[in-house]
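>>> predicted model and sequence below, questions to follow.
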Amino acid sequence: MPERIYGIRHHGPGSARALLRELAAHPPEVLLVEGPPEADDLVRWVAGGGLEPPVALLGYAVDDPGRAAFWPFAVFSPEWQAIRWAVRHGVRVRFFDLPYAFRVAPDPGAGGRADSGAGPSPGFSPPPAAEPEGRDVPARLGAASVAPPSGRPSRDDRGRRPAALGWSSGLSQPAGDSPDDQPPEIHHEPGGTPEGDGTADGEPVRPVDPIGELAAAAGYDDPERWWEDVVEHRGVPVFEAVAEAMTAIRENAPEDPGDLLREAYMRTVLREERRRHEDIAVVCGAWHVPALTRKTPVKDDTALLKGRRRGKVTFTWVPWTYGRLASWSGYGAGVRSPGWYHHLFTTGDDVVARWLVDAAGVLRAEGVPTSSAHVIEAVRLAEALATLRGRPLAGLTEVTEAAEAVMCDGEPLRSELIARRLVVGERLGAVPDEMPSVPLVRDLTAQQRTLRLKPSAEEKTVDLDLRQDNDLRRSRLLHRLRVLGVPWGERLARRGTGTFREEWRLTWQPEFAVRLVEGSMWGTTVASAATARITRRAAEASTLAEVTELVEICLLADLAEAHPPVLAALDTRAALDADVHHLMAAIPALARTLRYGDVRRTDVAGLARVTASLLGRVCAALPSAAGSLSDAAARQLRDGMDGVHQAVGLLGDETLRERWLGTIESLAVRPGLHGLPAGRLTRLLLDAGRLDGAEVRRRLRLPLTVGTAPAHAAAWVEGFLSGGGLLLVHDEALLSLVDDWLADIPAEAFEAVLPLLRRTFGGFDAGERRAIGERIAGGQEPGPDETTVLDAGRAAAPLPTLSALLGHPMTSTVAET
């Protein structure tokens, strides 16, 4: 008997249910599933309990693991359910899509580049489509007499491939920590190829959206909602109807050469199985059904596949997430609500009520009071909305609107919380420990288990106390993974200079599986791979700052074996680099490394000598570097000196501190020094206790005299006050000096210096600006034995100017006083 071809919607629970009914009614001898044939040996893992969806097949080139692709499956994916049914019933399963090895094979005509496997052979013409029996889309799909697209759509009218039927798109992953860690391009393919592989008239072929057309013809503006109404809830005989609809739509739609190549291979496998078996079941995306049912000469398929080379690839199962299964992630075959589809497929009765109970649980977990009465009313409202709209069952739209009205009180943040936790979901799949994988992955899995640091797709924050052994090992693991381009954890900034605590935000992403395969070229364990990677980066570093960053990373990740080559590279770069800005930029990272050394129990011998040497060179080169500065160079020098000053404070070495303070003392009084570094150095000396208030006020008067250019004075004030505004709040004499200077600036020069002053005062905290404004507006309080008489008019005159400077509205309270 002829094979049964089931055209499904990838990740459609209605398709999955219908497919299971068909397989139970007509058990096949062999099951052909759209997927990579290299993964046939991995089908057996589906029968075990250790493989928990969502999971994905990961395929990658052996000689270049960065070239990889995923084939994701959820529990409600029709392919997954079909494979599980076949394995449990002893039916042989075979993937019959185009081998992934074709796509990673080197193309001799392209200078060794990989052949995407998407283009046809020279001179090949696609076979004509068979004339369908009826040109109208079946009315049982909810669209009566829908004609297929007439003619070849213009390029402007060609939409994206329909996500509802499971076409895919390329997705570039986040970049690694270092500039040379470029992300691999990964294609998510539940049996699909990247868009744009094929060309027509020199441009990518992008077929029309058939599901969108069917939904529009039925009066829907949302294709997913149409599919939910027609298929998920009504359970129509969808396979025959969709096959007929796809035949009509594909008749005149532009053909993608990538699809033609894939379908030629599918037909070849199908012919081969026909010679062996009579009962064959085929599970594929609905778009491919017309190509598999029409009569195509064998010679055409042979000509198209002839000459294709194969690369060497490896496949395994890896965990996946519902977040990556969602269409907003860039996955072309994704669905917008994987969490809702999971609920539809796994929940038997009371779908709406159970969903809203779960939504109430999400809100309660966040402290939102939600009672059982809320749930009851929300269920009634959802069912009433479905009845009013003529829907067979309340769908996601109805339950969402009901939850927003009854349980969320119209608060969008609460609705977004339900959408993230339930509609999309934060489920992460699992694979058995015995799953074949590279040694690096096995080492990481063992460490995660030992450290009780379980990967999760849900974002969570962990606070590590580095004085505790387990937390210290966790920190080292997270830092080592970042070296390998696996940013499982993002380190959060902490206030203060304490070094014994770290705060991390952890989120596991499926793409890390590819990064780990790539990292296996550096070593078989996380520590050895990170050590080799750091050593290579140190050898290739071209600037001093790059090497000092690696020194700090070595400490944070506890890569003791990498210390000698990294320190050797540091000595070499420091000896060759004479730029004082590069030297200053290197010192903060070294100072942090020395300070962290004690709490991390890491040997940093030899690093103190290098740091002292660099500081000595900075002190010697700084006076000559401070001459004849432009505004941009002055700002760069100011920032560099700030970093060195903070680093010297971290070092805790009194000798180095005295040397640094002596250098900036002599530089601060240097004639002709740009106002920005001059003011900043004065502030640093004041904070360090090397200047008293009287001396600071004397130095401030010099640039604020009438004969000094306002721009120079403004730069001096900016440098001096960039450390914060509390100094002006507590030092009335200093505030009075600045106030008098502002009042004496000529009107024609004030607008020129206003941006500098606004930038200075705008950098203060809101409380500091408010306190300064109140002091200026309120004046000085009279003593107990004196009376102060103020001229209200003169006191109110500078208020508009002060409002512009401080960004805080001034009131005329002084006039009332």
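Here it is on my side, so go on.

>>> going forward, measure contacts and count neighbours with C-alpha atoms only.
Fine.

>>> in the longest strand belonging to the chain, what counts as buried?
When the chain is parsed with DSSP state E, its longest strand is strand 64-73. Neighbour-count burial for strand 64-73, counted by 16 or more other CA atoms under 10 Å, picks out 65, 66, 67, 68, 69, 70, 71, 72, 73.

>>> let's have those residues in CSV, adding distance to residue 480.
Listed next are the buried residues of strand 64-73 as CSV, based on distance: CA to CA, whole Å:
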residue, distance to residue 480
65, 20
66, 19
67, 23
68, 23
69, 25
70, 25
71, 28
72, 28
73, 30
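
>>> the longest strand of the chain packs against which elements?
Applying 3 or more CA pairs under 8 Å, 6 or more residues apart in numbering; DSSP states H and E, we find strand 64-73 packed against strand 55-61, strand 185-188, helix 512-519.

>>> got another, please set it beside the one above:
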Amino acid sequence: MTSAAQEAQVHVLGIRHHGPGSARAVVAELERLRPDAVLIEGPSDASELLAHVVDPDLVPPVALLGYVADDPATAAFWPFGVFSPEWQAARWAVGHDVPVEFCDLPAAQSLAALGAPVPAAESEPDGAATEPDDTKPERAPSDEDDLRTDPIAALAAAAGYDDPERWWDDVIESRGEGDVFESLAEAMRAVREHVEAAPADGAEPTREQRREAFMRKCLRAALKRDGVRTVVVVCGAWHVPALTGTLPTAAADNRILAGAPKVRARSAWVPWSYSRLSTASGYGAGVTSPGWYHHLFTTEPDEVVVRWLTLVAELLRAEDVPVSSAHIIEGVRLAETLATLRRRPLAGLAEVDEATLAVLCDGAPSLAELVRERAVVGERLGAVPEHLPVVPLQADLDATARTLRLKPDAAVKQLVLDLRKSNDVAKSHLLHRLRILGVEWGDPAETTGKGTFKEGWSLQWRPELAVDVVVASIWGTTVPDAAVRRLEALAEEATTLAEVTGALEIALVADLPPAVTRLLRAISDRAAVAHDVDALLAALPALGRTQRYGDVRGTDTAALAEVSSGLLLRACVGLPSAVTGLGDEAAGVLAGRVDQVEEVIGLLGDTDRDRWYAALLTVADRPDVHGSVVGRVTRLLLDSGAISGEDAALRLHRALSAGADTTAKAAWISGFLGGSGIVLVHDPALLAVLDGWLLSLGEQEFVDVLPLLRRTFGDFDAGVRRNLGDRVVRLGDDPGTVDPEAATLDARLAGPAVATAALLLGLAEVPA
């Protein structure tokens, strides 16, 4: 290092990520120091993107997306809010023409350290940065590991606080003056001395050691530049001791950095949201109240409370909650009084929350939770201008939507597609593929009229969908490729055969032939070793439903039909042995499986249908099968025409014979009726058998079966129950005779109807 470099001044500003007080203090310090270079914690190979932070169309919250060029599934995000100290430092530097760059490990190394491709959306619930974070004010530390990962919590505990965010709020967020950086650095030195041990000889450097070695390397490089006299480093407070005092030699840092793996990485700005910036989303460096922190940073300190409660009042009024100016005034007084009682310099979020609950929400926790979701956390969405590089998946989506003339709209729009038209089919494919990726631009909607060629959608482009596109970009650079990879991942993670067939059904409606081929292979492989009849039955409905796509969408389903037949054959062979010895719960599950297959059996081939009903007939003839299963199978055979009404009545009579258990008889009836009594309305023979059985029951037997029968008949529609009552009253009557009293006509009531009928039939003249 040159003598000039040694004389240069280095100021390391330790900050809390996403802290508005830290952001204000950083800007004030930059204004005071007027440095010649600024270094900011962040991926160094994305430094060229810092030039865009002053673009008025780049509106935080936004995030830096880093992804492997050859495999976008390996990705990470570095989010920023308007109140993030790093964002404000970058804006100050670019706005004052001061050289600025990121000084943390490049994304090329961070992504290589991730190893095998793991979607950030799964490794972090909100798709947040996979970078380890310095400050996680979520809990008090309990051991040395907690001290290392959560140093702010350690400082808060040392100061007597059980909530680290409350400590930060008191020390920094609620104080607009004073230089806290040196005090914070001293505190961090004490914490690190407590938890850090000397590295073992020959030990592999940790990722944290590599990060700090790289930061020092960037600092040395900045100091060597001509004209650089003052350098400011903005980084997480934990790293301050590693960048101040007596530093290791460059050679020592180079040894730490040697051999680190790298990949070819790319970076881009993407929109973010406050809900994804919150701790609740699972983001490690998140804060519990990004909406409140945005308000803190953008509002004058002496107006924070009154403007906040005014905002809350507007939110509640929009929900038809009566909130007056008097509520706001009393809320401000209560918050300030609580702060005084607690010896706080200003009312913080805790006091404002309590005032909101007590005064504006009238003590209603549900309203307070609404305020927390919509205001304290908030759903503010950032924006990235079109002229900046975007995620490849977003570019492909925009291009495809323009081609299909499918324009994003904030208003809800009902769309009915005609699947006989190529452009409408392409729109359907796009919307289905986006749903696979979790980008729910459209929700399926019911359509009126007949025919399977219609498909309804309810479309609404919400701003946060741009974030969903970013998260989905880990699966690929184009919508079709990403959807294929996502389905393949779902199939690989599936634990049942039914989940794989469900994925196949989705692949067909989305027109993803590569996924269809691989899923068919996966189904064949799993079915070849599957012996569980329940699993085979559960897998068949999705396969059956997909048979219709060959007609509606022009999809080749020949291979699908072959797989379906194979599964059905295995299920039919195993069904008779699978129905033996079932308890009530297991029998109910199996009966439900049989119903689901019956719903789609008409979509399969004639051979498959014949095989299916032959298997059901075998089950119906078995004397050792649970009554609910036999009853249900008998009903399906009757409805399909496989047995006659007389045969069904004979089977019902046999099931209700004196030798059977009363509860088993009730189960048979429940399975046979299956939630619909219409068959009894139209078949007097079946109704007569059932009525005769009920009349034959003794008092205790009737009491025993009444709950099950009441539950069974209670599921019938009111009209069906009324018709059944009428049929029961007339059981045994001669159908050729008519009760004269029942045929009595009230001429006064029937008159208007008769007159209208006469007009329609031309038997009367239309009155003038």
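Everything's here; your move. In this text, all values refer to a predicted model and were calculated from it rather than measured experimentally.

>>> can you calculate the TM-score here?
Aligned and superposed, the two chains score 0.73 in TM-score terms (TM-score structural alignment, normalised by the length of structure 2); 686 aligned residues with a CA RMSD of 5.2 Å.

>>> of the buried residues of strand 64-73 of structure 1, which is the nearest to residue 775 of structure 1?
Nearest to residue 775 of structure 1 out of the buried residues of strand 64-73 of structure 1 is residue 66 (CA to CA; 62.3 Å).

>>> contacts only, for that closest one.
60, 183, 184, 185, 186, 514, 515, 518 (CA atoms under 8 Å, 6 or more residues apart in numbering).

>>> try 10 Å this time
60, 182, 183, 184, 185, 186, 514, 515, 516, 517, 518, 519 (CA atoms under 10 Å, 6 or more residues apart in numbering).

>>> ok, the residues you listed in structure 2, which still hold?
Contacts from these that recur in structure 2, judged by both residues aligned by TM-score structural alignment, their matches' CA atoms under 10 Å, are 60, 514, 515, 516, 517, 518, 519.

>>> so which of those wins on neighbours?
The most crowded member of these is residue 519, carrying 27 neighbours; neighbours defined as other CA atoms under 10 Å.

>>> state the distance from the equivalent of it over in structure 2 to residue 309 of structure 2.
Structural alignment (TM-score structural alignment) places residue 519 of structure 1 against residue 476 in structure 2. Distance of residue 476 of structure 2 to residue 309 of structure 2, given as CA to CA, to the nearest Å: 44 Å.

>>> quick one: the match of residue 519 of structure 1 and residue 85 of structure 2, what's the gap?
Residue 476 of structure 2 is 32 Å from residue 85 of structure 2, by CA to CA.

>>> can you pull out the helices in the stretch 201-350 of structure 1?
Per DSSP state H, counting those that start in this stretch, the stretch 201-350 of structure 1 has helices spanning 210-217, 223-227, 238-250, 257-274, 289-293, 298-305, 322-325, 338-346. These are given in chain order.

>>> with mean neighbour count and distance to residue 627 of structure 1 added, can I get the ones you listed in JSON lines?
JSON lines is the format used below for the helices of the stretch 201-350 of structure 1 (neighbours: other CA atoms under 10 Å; distance: least, CA to CA, whole Å):
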{"stretch": "helix 210-217", "mean neighbour count": "21", "distance to residue 627 of structure 1": "68"}
{"stretch": "helix 223-227", "mean neighbour count": "20", "distance to residue 627 of structure 1": "68"}
{"stretch": "helix 238-250", "mean neighbour count": "22", "distance to residue 627 of structure 1": "74"}
{"stretch": "helix 257-274", "mean neighbour count": "20", "distance to residue 627 of structure 1": "64"}
{"stretch": "helix 289-293", "mean neighbour count": "20", "distance to residue 627 of structure 1": "76"}
{"stretch": "helix 298-305", "mean neighbour count": "16", "distance to residue 627 of structure 1": "71"}
{"stretch": "helix 322-325", "mean neighbour count": "26", "distance to residue 627 of structure 1": "55"}
{"stretch": "helix 338-346", "mean neighbour count": "20", "distance to residue 627 of structure 1": "63"}
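
>>> quick check: closest non-adjacent residue to residue 390 of structure 2.
residue 268 (6.0 Å; CA to CA, 6 or more residues apart in numbering).

>>> map the one you found across to structure 1 for me.
In structure 1, the residue paired with residue 268 of structure 2 according to TM-score structural alignment is residue 316.

>>> which helix in structure 2 has the most residues?
Scanning structure 2 for the helix with the most residues, using DSSP state H, yields helix 558-578.

>>> can you give me how far it is from the chain middle?
For helix 558-578 of structure 2, the distance from its own C-alpha centre to the chain's C-alpha centre is 34 Å (CA atoms, centre = their mean, to the nearest Å).

>>> burial of residue 367 of structure 2, as a residue count?
Neighbour tally, residue 367 of structure 2, other CA under 10 Å: 18.

>>> contacts only, for the corresponding residue of structure 1 for it.
With TM-score structural alignment as the criterion, residue 367 of structure 2 lines up with residue 414 in structure 1. With contact set as CA under 10 Å, 6+ apart, residue 414 of structure 1 has these partners: 359, 362, 363, 366, 368, 403, 404, 407, 408, 420.

>>> element containing the fifth one?
Counting by DSSP states H and E, no helix or strand carries residue 368 of structure 1.

>>> separation between it and residue 359 of structure 1?
From residue 368 of structure 1 over to residue 359 of structure 1 (counting by CA to CA), the distance is 11 Å.

>>> ok, those two, which is more surrounded?
residue 359 (27 against 14).

>>> regarding the more buried one, what is its secondary structure?
helix (DSSP: H, G, I helix; E, B strand; the rest coil).

>>> what's the closest non-adjacent residue to it?
residue 418 (6.1 Å).
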